[in-house]
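**Student:** predicted coordinates and the sequence they were generated for:
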Amino acid sequence: MIKPSKPLSYTVLGLGYAFLYLPIVLLVIYSFNESKLVTIWSGFSTKWYAALLEDDELLSSAWLSLKIAVLTASSSVVIGTVAGYVLARFGRFRLFPLFAGMISAPLVMPEVIIGISILLLFVNLENFVGWPQGRGLTTIWIGHTVLCVSYVAIIVQSRVRELSLPLEEAAMGLGATPFKTFFVITLPLIAQALVSGWLLSFTLSLDDLITSAFLSGPGSTTLPMVIFSRVRLGLNPEMNALATVFITLVTVGVVAANQLMRAQERRRAEEMRMAFAQD
């Protein structure tokens, strides 16, 4: 078996990282460009960040997208955790193939079809029961949750299947109810999967354009919709500034979540070590 040389491995790794992150670095650099032409560097300036603070349309759409993303990520984690746990622990019940297929369908179904289907559902509901009255934050939130639940369920399902059953059985053998066992034993052990699912759902919701276009109404324009409409008229330096702000916030959030999970993992390992030492 021929092993690749270290210089070749480092070169391939460097090219891969450059392909992924060099566009982001250039975007951050050009957010400080003095020129209105985003492809021509004419000097360092922070005026586009000041202009961003005066762009009410961009700021309001960004705030709406953030609210929808947080709501979507939270609801997707709750529903997806239940679905993933059922898939991993409840075995093959009578309607298991149908249930598993419904969970996996949004992963393979074109988003245009999902958006049209949910739009038709809301239109018929409004005609028959009067809800929802128009389309806005709530309808976009529901549509994004439908898309993101599948991702969370798959992540949770794979993590739950890796867990050691004797831990849960020991807890129930000591008198804990299944409900308490889930929250005291299982949930902390799959916390990393939940955080990963939350971050993935947040990103997918924040980035979604197609479903939002179907389910939005007057006064509920999301950030991707605003950016898409402006890009057709030319690139705007303010969008570079806004993207830099989002990159900074997301980076800080991911690093903080990673540090928190590592601290919890170390604390849990230390508690288990002390428990075994006492025995």
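**Tutor:** That came through fine. Values in this document were obtained by computation on a predicted structure and should not be read as measured data.
**Student:** from now on I want contacts and neighbour counts done on CA atoms only, so please keep to that.
**Tutor:** Noted.
**Student:** longest helix in the protein, by residue count?
**Tutor:** helix 237-278 (DSSP state H).
**Student:** give me the helices and strands touching that helix, please.
**Tutor:** helix 6-30, helix 47-53, helix 191-207 (3 or more C-alpha pairs under 8 Å, 6 or more residues apart in numbering; DSSP states H and E).
**Student:** again, 6 Å this time
**Tutor:** Packing contacts for helix 237-278, counted by 3 or more C-alpha pairs under 6 Å, 6 or more residues apart in numbering; DSSP states H and E, involve helix 47-53.
**Student:** and the angle from the helix or strand that comes right after the helix it packs on to helix 191-207?
**Tutor:** Next helix or strand after helix 47-53 toward the C-terminus (DSSP states H and E): helix 56-89. Here helix 56-89 points in a direction 140 degrees away from that of helix 191-207 (axes from the mean of the first three to the mean of the last three C-alpha atoms, to 10 degrees).
**Student:** how about helix 56-89: buried residues?
**Tutor:** 58, 60-62, 64-66, 68-77, 79-81, 83-88 (16 or more other C-alpha atoms under 10 Å).
**Student:** kindly report the same for stretch 212-225.
**Tutor:** Those would be 212-216, 220-225, for stretch 212-225 by 16+ other C-alpha under 10 Å.
**Student:** just those now: which is nearest Leu163?
**Tutor:** Nearest to Leu163 among the buried residues of stretch 212-225, counting by C-alpha to C-alpha, is Ser212 at 36.8 Å.
**Student:** list the contacts of the closest one.
**Tutor:** Ile140 (C-alpha atoms under 6 Å, 6 or more residues apart in numbering).
**Student:** check it against this one:
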Amino acid sequence: MDRLNKTLMAVWTAAGFAYLLLPLIFVVWMSFFSNEIPYLPPQGYTLDWYAAAFTRGRFAESFMFSLYVALIATALGLAVSVPATIALRHARSRLAGSIVQLLTAPLIVPTIVIGAGIYVTLVMFEIATSWPVVGSLWALGLAHVLMTIPWCVRLLLANLASVDGSIEEAAASLGASPLATLFKVTLPLIWSGVVAAGLFSFVVSFGNIELSLFLVAPGSTTLPIAILQYLEWKLDPTVAAVSVAQIALIAAGLLIADRYVKLTRVV
């Protein structure tokens, strides 16, 4: 009976993974179709759609815009999260746990709700001050920072949990100043976590679409939005090729991040 239950569980697990991966497999397969209008079975296979994807100005510009926003969000997110998590680790206050919950709170709120709230706030701020903030690059970047901070905090806290605090205490007892201990002991010990947090933050920002839909300015689109807009008017393997390139970039970032900090510890 136990063997039958294990077999059934394995079958259901395999079926679940197959159900989740089937759309991804189909998108990858479709990106190699030679016919412009996708249908089964395809006439043949080609790599021309990948060349077309990178030569189209819309996708190339949106890719660079997404890259720029993701780099800004990653840098600012790390600048906030690294000192915050180190301070929280050494905090003796009862508020430390509440602060951690506050920093990770965006994870429990749907991204589209956050995007709508930020947009309404920016509109009200612009009406009150006459500052052109709606659709600005820095507003979009700061909004993406809001999404990167929770993941940075979780990854860094998971990494700091494995650091032996006696090493820092030993450095301090030998005369090292707090700054020297931070830069010569603590940061080198958690450097793998910092790298993983940066890579994961980049992935979260680069692939975000819900938040960006509310905050991008006319004429400036991120890559996920460019894909969505392209699908409104045309469906050919070009968009599949762009999607595969985006999936490959995100998957590479996640695999590298998992190399430094096991993502199963934080997700």
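**Tutor:** Cool, the structure landed. Fair warning: this is a prediction, and the values are worked out from it, not measured in the lab.
**Student:** picking up where we left off before, show only the entries of the buried residues of stretch 212-225 of structure 1 found in helices.
**Tutor:** Short answer: these in helices (DSSP H) are 212-215, 223-225.
**Student:** in CSV: those, plus distance to Val28 of structure 1.
**Tutor:** Putting these into CSV (distance: C-alpha to C-alpha, whole Å) gives the following:
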residue, distance to Val28 of structure 1
Ser212, 27
Ala213, 28
Phe214, 31
Leu215, 31
Leu223, 18
Pro224, 18
Met225, 21
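**Student:** closest one of the residues you listed to Ile116 of structure 1?
**Tutor:** Nearest to Ile116 of structure 1 among these, with distances taken as C-alpha to C-alpha, is Phe214, at 6.7 Å.
**Student:** not counting its neighbours along the chain, what's nearest the closest one?
**Tutor:** In space, and not counting its chain neighbours, Phe214 of structure 1 is closest to Gly115: 5.8 Å by C-alpha to C-alpha, 6 or more residues apart in numbering.
**Student:** what separation is there between that neighbour and Ala153 of structure 1?
**Tutor:** The gap separating Gly115 of structure 1 from Ala153 of structure 1 is 20 Å, by C-alpha to C-alpha, to the nearest Å.
**Student:** quick one on the thing from earlier: for the ones in helices among the buried residues of stretch 212-225 of structure 1, which one is nearest Leu249 of structure 1?
**Tutor:** Looking across those and measuring by C-alpha to C-alpha, the closest to Leu249 of structure 1 is Leu223, at 15.8 Å.
**Student:** any idea how far the closest one is from Gly136 of structure 1?
**Tutor:** Taking C-alpha to C-alpha as the measure, Leu223 of structure 1 falls 14 Å from Gly136 of structure 1.
**Student:** likewise Val129 of structure 1?
**Tutor:** Using C-alpha to C-alpha, Val129 of structure 1 is found at 17 Å from Gly136 of structure 1.
**Student:** who's more crowded, the two?
**Tutor:** Gly136 (19 against 9; other C-alpha atoms under 10 Å).
**Student:** residues contacting the more buried one?
**Tutor:** Here Gly136 of structure 1 is in contact with 216-217, 220 (C-alpha under 6 Å, 6+ apart).
**Student:** try it again with 10 Å
**Tutor:** Listed by C-alpha atoms under 10 Å, 6 or more residues apart in numbering, the contact set of Gly136 of structure 1 reads 64, 212, 215-222.
**Student:** now, the most widely separated pair of the residues you listed?
**Tutor:** Leu64 and Leu215 (13.7 Å).
**Student:** any residues in contact with both of the two?
**Tutor:** Joint contacts of Leu64 of structure 1 and Leu215 (C-alpha under 10 Å, 6+ apart) are 136-137, 221.
**Student:** of those residues, which is the nearest to Ser31 of structure 1?
**Tutor:** Checking those one by one against Ser31 of structure 1 (C-alpha to C-alpha), the nearest turns out to be Thr221, at 23.5 Å.
**Student:** skipping adjacent residues, who's closest to whichever residue in structure 2 pairs up with that closest one in space?
**Tutor:** Thr221 of structure 1 maps onto Thr221 in structure 2, with residues paired by TM-score structural alignment. Excluding its sequence neighbours, the residue lying closest to Thr221 of structure 2 (C-alpha to C-alpha, 6+ apart) is Ser62, at 5.5 Å.
**Student:** the one you found is in contact with Gln229, isn't it?
**Tutor:** No: if you go by C-alpha atoms under 10 Å, Ser62 of structure 2 and Gln229 don't touch, sitting 11.5 Å apart.
**Student:** what residues are shared contacts of the two?
**Tutor:** With C-alpha under 10 Å, 6+ apart as the test, Ser62 of structure 2 and Gln229 both reach 221, 223.
**Student:** Phe125 of structure 2 contacts Val133, doesn't it?
**Tutor:** Yes: using C-alpha under 10 Å, Phe125 of structure 2 is in contact with Val133, at 8.0 Å.
**Student:** what touches both of the two?
**Tutor:** Shared contacts of Phe125 of structure 2 and Val133, counting by C-alpha under 10 Å, 6+ apart, come down to Tyr119.
**Student:** higher neighbour count, those two?
**Tutor:** The neighbour comparison of Phe125 of structure 2 against Val133 (other C-alpha under 10 Å) goes to Val133, with 18 against 15.
**Student:** three-state assignment of the more buried one?
**Tutor:** Using DSSP: H, G, I helix; E, B strand; the rest coil, the structure places Val133 of structure 2 in coil.
**Student:** show me the contacts for it.
**Tutor:** Contacts of Val133 of structure 2 by C-alpha under 10 Å, 6+ apart are 119, 122-123, 125-127, 139-140, 215.
**Student:** how about Ala62 of structure 1?
**Tutor:** 56, 68, 206, 221-224, 226, 242, 246.
**Student:** coming back round to it: let me know the closest of the contacts of Gly136 of structure 1 to Tyr17 of structure 1.
**Tutor:** Thr222 (30.1 Å).
**Student:** quick check: that closest one touching Trp141?
**Tutor:** No: using C-alpha under 10 Å as the test, Thr222 of structure 1 is too far from Trp141 to be in contact (11.4 Å).
**Student:** now do the shared contacts for those two.
**Tutor:** Here Thr222 of structure 1 and Trp141 have 65, 68, 212, 216 as joint contacts, going by C-alpha under 10 Å, 6+ apart.
**Student:** rewinding a little: roughly how far apart are the residue nearest to Phe214 of structure 1 and Ala213 of structure 1?
**Tutor:** 8 Å.
**Student:** overlap of the contact sets of the two?
**Tutor:** Common neighbours of Gly115 of structure 1 and Ala213, using C-alpha under 10 Å, 6+ apart, are Ile140.
**Student:** what's the spacing between Val123 of structure 1 and Glu162 of structure 1?
**Tutor:** Taking C-alpha to C-alpha, one finds Val123 of structure 1 at 43 Å from Glu162 of structure 1.
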